[in-house]
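A.B. asks: Here's a sequence, model it:
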Amino acid sequence: MKDFNDLLSVWQEQPKLVKLSVEDVLKQVKKGVNKLKNKTLLGLVAVGASLTLIVLVALFMPIHHTLTYVGLGVWIISFAIVIVMQMGDYKTISTLDATMDPAAYISHLKLYKKRRALMNGRFYYYYALAVSIGLMLYSNEFTSHNSTVFMVDFYTGWLVYLAFVLFYLKKKLIERENNRIAELLNKLEKLQGQFEE
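C.D. replies: Modelled structure (predicted):
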């Protein structure tokens, strides 16, 4: 009888599975998806505004060096690629609808996560390299008549800023975004698993 009581106490000590409230989870997921959608849209608008400014500079600013045009061209191409990628991300996240089939909803959210991982992964380094090359070529217009000390300071400052963005800030921002998406997926998968039991 003592073994039975021990076994009974072990079973009673097992944590109870908490049933998730569908309404609460859907509210949290909708809020999280809206944050992701707004962040993606804000990035799209920012890169679009930058691209517009660069095109206006290329068209209306008096430029004396060919390298300046090459630098502006590198910027225009890299920003255009980012805009196309972010438009795809925005389309993916904005097509999420709470009335979708739960499996399709989760699948769409996973597709968004995969697209963002591509954007934030190796492509980000190519993009940062292209923007840096574009800046170096473009800045030739302004730094060519300055002292060597100024040029060294300018390029050193840019490299320090680039290193900060690539190796510190990028990690923090991507980690926060990945955690947000993983949390949403986790909640949805738990909710889906609750209905499959």
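A.B. asks: rest of the way, CA atoms for contacts and neighbours
C.D. replies: OK.
A.B. asks: got the contact list for the nearest residue to residue 187 once chain neighbours are set aside?
C.D. replies: Among residues not flanking residue 187 along the chain, residue 25 sits closest, at 6.7 Å (CA to CA, 6 or more residues apart in numbering). Residue 25 sits next to 187, 188, 191 when contact means CA atoms under 8 Å, 6 or more residues apart in numbering.
A.B. asks: one more, for comparison:
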Amino acid sequence: MQAFDQIQELWQKHEVEVKVSADEMLQQVKKEVNGLKLKSALNILGMLASFIIIAALWIFFHFESWTTHVGISITIIAIGVYTLILYRDYRLISKTDFTVHPKEYLSNLKTYQLNRYKLYNSLYWFYVVALSLGLIFYFVEVLAHLSVTLRFTAIALTFLWMLFCSTILRKAVIKREKERISLLIEKFERISGQISE
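C.D. replies: Below is the predicted model:
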């Protein structure tokens, strides 16, 4: 048993250094950067689609209560601001060619990481509060036409959906994105290290 422990200890101390060529790592980084850009672009397109759908709802349906107009206005403003923030971050990672200017791109990627942290923490709660206020004002008129059961169901489902998005889904997205961006930064630092050697 002692021999096994010694072998296990020796095995744990043994480190194998994996050498990956700069070209292979560059191909991996290029794939991950394109994936990050695509995900960011899809987020922007989703927000723009939401903006357009809500604006069309506002334009093509006649609402009698001023609260509905206030609710839709708040919602559209929140979505618009959040979309602009997403677009700013997208430009940050897409404006520089990482193969030509790796150090500048690495700096932009670190800024992007900080911006995403702010987006998922303080700015996210601004967005949730604004959407909640918008929905509350919107529901004043819309829910007045429904039965008590349907009112309660609509409010409960909306509350549960926002709770799910604010807790479980948000934490999963933050964790996955943090790991992905940190890994990308680490790869860029390794590539920069190999190029400077």
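A.B. asks: and the helix or strand residue 53 of structure 1 falls within, which residues are buried?
C.D. replies: Secondary structure from DSSP states H and E places residue 53 of structure 1 in helix 22-60. Buried residues in helix 22-60 of structure 1, counted by 16 or more other CA atoms under 10 Å: 25-26, 29-30, 32-33, 36-37, 40-41, 43-44, 47-48, 51, 54-55, 58.
A.B. asks: ok, average deviation of it from structure 2?
C.D. replies: Once fitted to structure 2, helix 22-60 of structure 1 is off its aligned match by 1.0 Å on average (mean CA distance after the TM-score superposition for structure 1).
A.B. asks: chain center to the next helix or strand along the chain from that helix: distance?
C.D. replies: The element immediately downstream of helix 22-60 of structure 1 (helix or strand, assigned by DSSP H and E) is helix 66-94. Distance, stretch centre to chain centre, for helix 66-94 of structure 1: 15 Å (CA atoms, centre = their mean, to the nearest Å).
A.B. asks: Also compute the angle for helix 66-94 of structure 1 relative to helix 22-60, please.
C.D. replies: With axes from the mean of the first three to the mean of the last three CA atoms, to 10 degrees defining the directions, helix 66-94 of structure 1 sits at 160 degrees from helix 22-60.
A.B. asks: packing partners for helix 66-94 of structure 1?
C.D. replies: The helices and strands touching helix 66-94 of structure 1, judged by 3 or more CA pairs under 8 Å, 6 or more residues apart in numbering; DSSP states H and E, are helix 22-60, helix 102-120, helix 122-143.
A.B. asks: now with 6 Å?
C.D. replies: When contacts are defined as 3 or more CA pairs under 6 Å, 6 or more residues apart in numbering; DSSP states H and E, helix 66-94 of structure 1 packs onto helix 122-143.
A.B. asks: Which positions in the helix it packs on come out as buried?
C.D. replies: Applying 16+ other CA under 10 Å to helix 122-143 of structure 1 flags 124, 127, 130-141, 143 as buried.
A.B. asks: And it against structure 2, how far off on average?
C.D. replies: Looks like 1.4 Å for helix 122-143 of structure 1 (mean CA distance after the TM-score superposition for structure 1).
A.B. asks: how close does the very next helix or strand once past that helix sit to structure 2?
C.D. replies: Toward the C-terminus, helix 122-143 of structure 1 is succeeded by helix 148-164 as the next helix or strand (DSSP H and E). Once fitted to structure 2, helix 148-164 of structure 1 is off its aligned match by 1.7 Å on average (mean CA distance after the TM-score superposition for structure 1).
A.B. asks: mind listing what's buried in helix 148-164 of structure 1?
C.D. replies: For helix 148-164 of structure 1, a neighbour-count test (16+ other CA under 10 Å) marks 151, 155, 162 as buried.
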